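Participant: No sequence on hand, only this structure:
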């Protein structure tokens, strides 16, 4: 397998082709799923003051078990009417600021009130300062709350809003052109001619791209004719950041994508990776566009898109860690020793273990649709028994 590039080397070389895209400001609603291009600092303290964490009464801990006289009421969004003197208490609600002079919250379930007179009726607060959220305990103004390269999850969007930001610096969405090649392909829903099959890669990859910050552009099907293919490649790459071709990347007489790319002026960085499925993968540049040639077999296209296309989009978007993350799970079935290529087995997770599916053919999309994980088998991995742990990539 000396002519095949190791998987990790191929991923590294592909990401080296990616230059982060131009920066723009996105609203919080429009920033979800994108990556920050700069650190985000808090504009305020949070909490903005010492706040009650419970409904109850603000008291002095040293005056337990009371009695106290209730002299004011403080709700969230209000301010105390004044400080509390000795023997005084304030009715208080969750999120309300603590009046000066109080140092503890007596929760309402442990309080007995008769008119304005308040007494302890339960065990009481366990210590001075109980049930108080201190000012700045979440973050203080000027603190970095989010870092450049972090992906903006819903929780991080909420944190940015809490820190006072209505818009965030991100990279513009990548423009991705999808070009499917092959005389045997026909659009779904049309009448098949003898020898034809329905094209599925563009819809599958389009659905995959829908989860990321991209502008997808599905190009018309292209036949296996060198001049037509070269023209289609040139047109698709003209206004794209990434051109994705599927099919025609192997070594047969009708596998014309590589020569068509070269005829269009592309500089190929690598071709053929030591992985299964997905060996006939190529990558390079055509002008300002990164070109990624995926295999035509649907499972191969899916796996290589997951391991190369999505990380490339993340790298263009400014991700600090663009490669997919794996988890460790016990095996639910034995596995034989692996060969010289990195193998990605379609698998299902059940009862806390990962189970490889019976069908592993690179054209068997039904098995992939039934899978919720890829089971990773490094080159020359030894045989493994049930209960042994393996790296798993969740795909559901």
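Facilitator: Now that the structure is in, tell me what you want to look at. Predicted, not measured: the structure shown is a model, and the values here were computed from it.

Participant: Please make it C-alpha for all contacts and neighbour counts, starting now.
Facilitator: Noted.

Participant: so who does the residue nearest to residue 13 when sequence neighbours are not counted touch?
Facilitator: Spatially, and ignoring its direct neighbours in sequence, residue 13 is nearest to residue 269 (7.6 Å; CA to CA, 6 or more residues apart in numbering). Each residue near residue 269 by CA atoms under 8 Å, 6 or more residues apart in numbering is listed here: 13, 282, 283, 284, 285.

Participant: another structure for you, compare them:
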């Protein structure tokens, strides 16, 4: 599910740990189990001789097939089981016809019931596919793939939604080229699902418009804050970090309650902490603290990593948080996108292949002219 051009991946493509491997293994077992059951019944019938015990075991084949195959295939498994039962029931010493008829009738009933369950399962699967298609369309409309190049910057993104079944989450990012230089945002909406997506769409819409209109990056923050104040509930908020590149060799950062970015300068990773603690967007009016621009030198080859707390709060089976600065330092390579690929792979390995929270990584590098 990787698309190298935009460096934006759908959530189900990103999860490549043991979880998907286990699912494929379970699907394979479910596919071959009905065949194994029929073969085992035949072997038992030949070795054990005439009787009803092995005949009743044949009902397991269509029942198990309902978990993997469609109604027609389930009926086919049932028909094969019935044919085997009738054929083996003709051997000398077999139970009476009345006894066999009762067991074979039960097998037929189980086959019909299994076929109905299979049809219901397929219907639910089609509904889930339709829901996921709508969710993915909404996700793509909001988190449009960022270009590989914005002005003098190279961009790479990796995104994983915790609600992988819906392919949708509450993290958001965006990069736009404005008359005042490239500008970027990384934010995390409180909550998940459709309410979070609605808020994410609002934040990105206001950011993209204000970023083109406002020369001052702090005015962009104010525009987003004012919009959220009018539209969010009292308990809702959005942590965000906004970055501006007013000149090729310098960047400005405004942090509103978000995890601090990581700066890679001359192959050394440092945390860009805000000058003061500022509440998230939507709650700024509750505090006297206001966001302050942090100005940082950004030389050719330097990189800036924006991310959400789903990355740093990912835990392994021992409860240890993912050490993002250390891992970034370890995986710095000459290949810009290779760094992010390796970092994302280590994140999934650390958390057992499946994240418990939405996680986004946005890596920005000042490239050569």
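Facilitator: Cool, got the structure. Quick caveat, the model's predicted, so the values are computed rather than measured.

Participant: TM between them?
Facilitator: Here the TM-score for the pair of chains, by TM-score structural alignment, normalised by the length of structure 2, is 0.33; 207 aligned residues with a CA RMSD of 6.9 Å.

Participant: can you map out the helices along the stretch 201-350 of structure 1?
Facilitator: Taking DSSP state H, counting those that start in this stretch, the helices of the stretch 201-350 of structure 1 run over residues 201-209, 226-237, 257-263, 298-304, 310-316.

Participant: Nearest to residue 373 of structure 1, out of the ones you listed?
Facilitator: helix 298-304 (10.8 Å; CA to CA).

Participant: ok, residue 228 of structure 1 - how many residues close by?
Facilitator: Neighbour count for residue 228 of structure 1, taken as other CA atoms under 10 Å: 12.

Participant: Also residue 363 of structure 2?
Facilitator: 22.

Participant: Out of the helices of the stretch 201-350 of structure 1, flag the one nearest residue 157 of structure 1.
Facilitator: Between residue 157 of structure 1 and the helices of the stretch 201-350 of structure 1, the shortest gap by CA to CA is with helix 310-316, which sits at 17.9 Å.

Participant: which helices and strands does that closest one pack with?
Facilitator: The elements that helix 310-316 of structure 1 packs onto, with contact taken as 3 or more CA pairs under 8 Å, 6 or more residues apart in numbering; DSSP states H and E, are helix 7-16.

Participant: so what secondary structure elements neighbour the helix it packs on?
Facilitator: Packed next to helix 7-16 of structure 1, using 3+ CA pairs under 8 Å, 6+ apart, are helix 310-316.

Participant: what ranges do the strands span in structure 2?
Facilitator: 149-150, 153-160, 171-178, 181-189, 238-247, 250-256, 262-265, 268-271, 294-297, 303-307, 359-366 (DSSP state E).

Participant: I'd like those strands as a markdown table, with distance to residue 13 of structure 2 appended.
Facilitator: A markdown table is the format used below for the strands of structure 2 (distance: least, CA to CA, whole Å):
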| stretch | distance to residue 13 of structure 2 |
| --- | --- |
| strand 149-150 | 23 |
| strand 153-160 | 9 |
| strand 171-178 | 17 |
| strand 181-189 | 21 |
| strand 238-247 | 26 |
| strand 250-256 | 30 |
| strand 262-265 | 25 |
| strand 268-271 | 28 |
| strand 294-297 | 35 |
| strand 303-307 | 19 |
| strand 359-366 | 14 |
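
Participant: how close does residue 226 of structure 2 sit to residue 207 of structure 2?
Facilitator: 12 Å (CA to CA, to the nearest Å).

Participant: out of the strands of structure 2, nearest to residue 231 of structure 2?
Facilitator: Here strand 238-247 is closest among the strands of structure 2 (CA to CA), at 12.2 Å.

Participant: got the buried residues for the closest one?
Facilitator: Across strand 238-247 of structure 2, burial judged by 16 or more other CA atoms under 10 Å covers 238, 239, 240, 241, 242, 243, 244, 245, 246.
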